[in-house]
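Engineer: take this sequence and fold it.
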Amino acid sequence: MSAERPEPAKMGLREKKKLRTRLTLQQQGLRLFREQGYAATTIEQIAEASDISPSTFFRYFPTKEALVLEDDDDRIMIDSFLRQPAELSPIRALRLAIQEGFGSMSPEAKESLSGRMGLMMTVPELRAASLIQMNEMLIMIAKLSANRLGRSGEDFDVMLFAGSIVGAMMAVQLYCADHPEADFFAVVDEALALYEAGLPLGVLGQARE
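Structural biologist: Here you go, the predicted model:
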């Protein structure tokens, strides 16, 4: 019998305010990037558009680059992953955690994430930085999966699994960059469903039909 998952801890008013400010900064930054380009947009302009001071901007993001690359999604996904029943496989737990995480996001947060991913694919310096971020994601997934399996995060099998998940996320990003009409969140779940099914080659060609 599956153990019941504990309810997520409720977010305090202070944390909610911080999240709203971060989202506002990202939304205003994305708007300015669209209107005048990433390179031409300054931190001062983003802060002014968000009705805060430049010094306050740096409390939330250390650089303009971080405005695009950083968010709270990882923390939300990790918390959800850790709440999944212990008997679930890492891929199943990860898929459910991502479903739960995406499901809890507001439409504004989803729009912000999609816009930021588009920038990562088109701005050279952001694309290079996102590759470093992918390495960090691989290590994070390996540690979480290893803990669930009672193994070391440095085990080859665990690292290979984590690397395959990161590769899937990169493939989804590239696919969605070429197909802006695609629902990113649906494509992520579709990719993980294929992995959960053992990545059967016979159905790969049918998946996008």
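Engineer: hey, let's count contacts and neighbours off CA atoms from now on
Structural biologist: OK.
Engineer: so residue 74, which state does it fall into?
Structural biologist: Under DSSP: H, G, I helix; E, B strand; the rest coil, residue 74 falls in the helix class.
Engineer: ok, longest helix in the protein?
Structural biologist: In terms of residue count, the longest helix belonging to the chain (DSSP state H) is helix 124-149.
Engineer: the helix or strand following that one relative to helix 124-149, how many degrees between them?
Structural biologist: For helix 124-149, the following helix or strand on the C-terminal side (DSSP states H and E) is helix 156-178. Following axes from the mean of the first three to the mean of the last three Cα atoms, to 10 degrees, one obtains 140 degrees for the angle between helix 156-178 and helix 124-149.
Engineer: thinking again about what came up before, next, the buried residues of the longest helix of the chain.
Structural biologist: Across helix 124-149, burial judged by 16 or more other Cα atoms under 10 Å covers 126-127, 130, 134, 137-146, 148-149.
Engineer: what of stretch 184-191?
Structural biologist: For stretch 184-191, by 16+ other Cα under 10 Å, it's 184-185, 187-191.
Engineer: stretch 87-97 too?
Structural biologist: 90-97.
Engineer: how about stretch 45-64?
Structural biologist: 45-47, 49-50, 57, 60-61, 64.
Engineer: inside strands: which ones of the residues you listed?
Structural biologist: Counting by DSSP state E, these place none of their members in strands.
Engineer: just give me the closest of those residues to residue 12.
Structural biologist: Nearest to residue 12 out of the buried residues of stretch 45-64 is residue 60 (Cα to Cα; 17.5 Å).
Engineer: and that closest one, how far from residue 25?
Structural biologist: Computed as Cα to Cα, to the nearest Å, the residue 60 to residue 25 distance reads 9 Å.
Engineer: please generate a structure for the following sequence too, so the two can be compared:
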Amino acid sequence: MPEPEPQGLRERKKVQTRLDIKREAFRLFDRQGYANTTVEQIAEAANVSPRTFYRYFGVKEALLLSDDHIPPIMEAFANAPADLPIIEAYRHGVATFYASLSPEQRAAAIASERMLYEIPEARGLLYSSYVRLIALITDALKRRPDAPADELERRVIAGAIVGILIAASHDNPVPDSALDEMLTILATRLTR
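Structural biologist: Next up, the predicted model:
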């Protein structure tokens, strides 16, 4: 796997600020509950202004989503080696992305995924996130040499992948082995 491009100081500061805000938000959520935590409290704990918080996240709920993870996963999926079947290419995309995370970034990703399932107010975000992911996988499949040309067929494959993510992730936010096993079953069924 090629080495990632080194980030400039400005980009590293943005990444760190984003991580600091998430870390403090999750600490406050654990201590006083999601609903009882305000953006102002999060900003103060992270030593940023509320305006800075909104520039990074827009709304409190966005702390729980990993929207910044999706584009690099889709890029690695679409650009996976051409000889990899679709499901293996998807695994490659996910593995490539998670291998690029620092331990702190991975911990933040796990914490946000866990909270998406634990916080009742956040459950609706999951549905929107999964619907968006189906569209992104459908689009990324256009760049895969073994993907069907038909849009509906690509959407069915994307829906199957996301269905597995839903099934594996329910009450198990980071289902590494379960997800891998379920993707293997899907890959086997697709090749029959």
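Engineer: coming back round to it: could the buried residues of stretch 45-64 of the first structure go into a markdown table alongside distance to residue 11 of the first structure?
Structural biologist: Shown next, in a markdown table, are the buried residues of stretch 45-64 of the first structure (distance: Cα to Cα, whole Å):
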| residue | distance to residue 11 of the first structure |
| --- | --- |
| 45 | 30 |
| 46 | 26 |
| 47 | 25 |
| 49 | 27 |
| 50 | 23 |
| 57 | 22 |
| 60 | 18 |
| 61 | 21 |
| 64 | 27 |
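Engineer: in the second structure, what residue corresponds to residue 10 of the first structure?
Structural biologist: In the second structure, residue 10 of the first structure lines up with residue 6, judged by TM-score structural alignment.
Engineer: what does stretch 190-208 of the first structure contact?
Structural biologist: Here stretch 190-208 of the first structure makes contact (Cα atoms under 8 Å, 6 or more residues apart in numbering) with 91-92, 95, 165, 168, 172.
Engineer: quick one, helices of the first structure?
Structural biologist: Under DSSP H, the first structure gives helices at 13-36, 43-49, 54-60, 64-69, 73-83, 90-104, 107-122, 124-149, 156-178, 184-196, 201-207.
Engineer: who wins for proximity to residue 6 of the first structure among those helices?
Structural biologist: helix 73-83 (6.6 Å).
Engineer: what packs against the closest one?
Structural biologist: On a contact count with 3 or more Cα pairs under 8 Å, 6 or more residues apart in numbering; DSSP states H and E, helix 73-83 of the first structure meets helix 90-104.
Engineer: so where is the helix it packs on in the second structure?
Structural biologist: Using TM-score structural alignment, helix 90-104 of the first structure pairs with 86-100 in the second structure.
Engineer: distance between the matching stretch and the chain's centre?
Structural biologist: Stretch 86-100 of the second structure sits 12 Å away from the centroid of its parent chain (Cα atoms, centre = their mean, to the nearest Å).
Engineer: name the residues that touch it?
Structural biologist: 1, 4, 69, 72-78, 80-81, 106, 144, 146-147, 161, 183-184, 186-187.
Engineer: just the buried members of those residues?
Structural biologist: Applying 16+ other Cα under 10 Å to the contacts of stretch 86-100 of the second structure flags 72-78, 80, 144, 147, 161, 183, 186-187 as buried.
Engineer: report the central residue of the first structure.
Structural biologist: Nearest to the geometric centre of the first structure sits residue 73, at 5.3 Å (Cα atoms, centre = their mean).
Engineer: and that one, what's its match in the second structure?
Structural biologist: Checking TM-score structural alignment: residue 73 of the first structure goes with residue 69.
Engineer: measure its match to residue 120 of the second structure for me?
Structural biologist: 23 Å.
Engineer: and if you look at residue 71 of the second structure?
Structural biologist: 26 Å.
Engineer: do the same with residue 32 of the second structure
Structural biologist: With Cα to Cα as the criterion, residue 32 of the second structure and residue 120 of the second structure are 15 Å apart.
Engineer: for residue 92 of the second structure, same thing?
Structural biologist: Residue 92 of the second structure is 32 Å from residue 120 of the second structure, by Cα to Cα.
Engineer: what's around the counterpart of residue 36 of the first structure in the second structure, how many residues?
Structural biologist: Counting by TM-score structural alignment, residue 36 of the first structure corresponds to residue 32 in the second structure. The local packing of residue 32 of the second structure (other Cα atoms under 10 Å) involves 11 other residues.
Engineer: adding distance to residue 16 of the first structure, write the buried residues of stretch 184-191 of the first structure out as CSV.
Structural biologist: Converted to CSV, those look like this (distance: Cα to Cα, whole Å):
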residue, distance to residue 16 of the first structure
184, 25
185, 23
187, 29
188, 27
189, 27
190, 31
191, 31
